[in-house]
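In: For reference, the sequence and a predicted model appear below.
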Amino acid sequence: MGCNAVPGNRVSDVAEQSWASSPATRRAMQGNRSRDTKPEMALRRALHARGLRYRVCARPLAELRRKVDIVFRPSRVAVEVYGCFWHGCPQHHRRPTANNAYWHSKITRNSDRDSALRQELERAGWLLVVVWEHDDMEEAARRIVGVVEGRRK
């Protein structure tokens, strides 16, 4: 029995208490990574190939409870790689039909949290660069290199 298993709980019992519409959906969503996603790794490889060094999954500000995907501390640039589903991409996001109210609320909370992070960073003199998972990572890396080098001067 795993460390999170509860004796007597069946998969159907867990699904009834969950936000997921089915046990299969629950397993699929739990399998999503919070870091080291394919788009994030592609961007990091492109940045590294261009000679930039950075912190991964780090707090840009000590008092900030949130971590950012990529942090360039000397130039005070933070980079977030947003997933189209989780962050409500204006081009690609489609709300699921199952548990529609839950997902609408969840994506709204994520968007609010993203806005709060941007405000906190800007208040502290940082620049937040957002890259969407559907963006061309080579082009995004070129843009980030320009921003980082421009802020170093």
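Out: The structure has been received and is ready for your questions.
In: From here on, just use CA atoms for contacts and neighbour counts.
Out: Will do.
In: all strands for this protein, in order.
Out: Taking DSSP state E as the criterion, the chain carries its strands at 55-58, 68-72, 77-82, 127-132.
In: can you tell which of those is closest to G150?
Out: Shortest separation from G150 across the strands of the chain is recorded for strand 77-82, at 10.5 Å, computed as C-alpha to C-alpha.
In: in the closest one, what's buried?
Out: By neighbour count on 16 or more other C-alpha atoms under 10 Å, the buried set for strand 77-82 is 77-82.
In: Over to stretch 91-109?
Out: 103, 107.
In: Check stretch 140-149 too.
Out: In stretch 140-149, the ones that count as buried by 16+ other C-alpha under 10 Å are 140-141, 144-145, 148.
In: next, the one to line up against it:
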Amino acid sequence: MPELRLRSELHRAGYRYRVDLRLDLVGARVRPDIVFTRRRVAVFVDGCFWHSCPEHGREPRANTDYWGPKLARNRERDRSNTLLLQEAGWTVVRLWEHVPIDEAVLAVREALKDADKRAK
């Protein structure tokens, strides 16, 4: 699973974070894949199929009456959760599962650096 690999690489680099942490926001409960609580950075690793990646996502051929609305709800929930987190002062990092691990780690590091700068 891509989020496990990212967690492993971040841990190896010395970062400490929370996993499976529910964030109770006004209007929703959100569970990012990785949460840096003190820095208020939430990281999501989105699967290409489940979150309709524009590069690798595809429309299902079977049971389209179920999958079409399901994937649309996933996309809408992603947009809504990102907006709610940002409104609550969080930095949101969304990565596709196909992003190379070194690029994913770099994106998280940059978000953490920006969060540190804002805190000063």
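Out: Looks like it came in fine. The shown structure was predicted, so the numbers you read here are calculated from the model rather than taken from an experiment.
In: Export the strands of the first structure to CSV and append columns for distance to N110 of the first structure.
Out: Shown next, in CSV, are the strands of the first structure (distance: least, C-alpha to C-alpha, whole Å):
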stretch, distance to N110 of the first structure
strand 55-58, 17
strand 68-72, 14
strand 77-82, 11
strand 127-132, 14
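In: And those strands: which comes nearest D13 of the first structure?
Out: Checking the strands of the first structure against D13 of the first structure by C-alpha to C-alpha gives strand 77-82 as the closest, at 32.4 Å.
In: quick one on the thing from earlier: out of the buried residues of stretch 140-149 of the first structure, which sit inside helices?
Out: The members of those that map onto helices under DSSP state H are 140-141, 144-145, 148.
In: Average offset of the top helix by length along the first structure relative to the second structure?
Out: Across the first structure, the longest stretch assigned as helix under DSSP H is helix 100-123. Here the mean offset of helix 100-123 of the first structure against the second structure after fitting is 0.8 Å, by mean C-alpha distance after the TM-score superposition for the first structure.
In: Relative to L47 of the first structure, which of the strands of the first structure is closest?
Out: With C-alpha to C-alpha as the measure, strand 68-72 is the member of the strands of the first structure nearest L47 of the first structure (10.1 Å).
In: what does stretch 11-24 of the first structure correspond to over in the second structure?
Out: Under TM-score structural alignment, the alignment places stretch 11-24 of the first structure onto no residue of the second structure.
In: ok so, going back, okay if I get the ones in helices among the buried residues of stretch 140-149 of the first structure as JSON lines plus distance to M41 of the first structure?
Out: Below are those laid out as JSON lines (distance: C-alpha to C-alpha, whole Å):
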{"residue": "A140", "distance to M41 of the first structure": "13"}
{"residue": "A141", "distance to M41 of the first structure": "12"}
{"residue": "I144", "distance to M41 of the first structure": "15"}
{"residue": "V145", "distance to M41 of the first structure": "16"}
{"residue": "V148", "distance to M41 of the first structure": "19"}
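In: Can you tell me which of these is closest to T97 of the first structure?
Out: A140 (32.4 Å).
In: Tell me how far that closest one lies from Q119 of the first structure.
Out: For A140 of the first structure, the distance to Q119 of the first structure (C-alpha to C-alpha, to the nearest Å) stands at 22 Å.
In: counterpart of R152 of the first structure in the second structure?
Out: Aligned counterpart of R152 of the first structure in the second structure: D116 (TM-score structural alignment).
In: can you pull the contacts of R118 of the first structure?
Out: 127-128 (C-alpha atoms under 8 Å, 6 or more residues apart in numbering).
In: Right, I'll leave it there.
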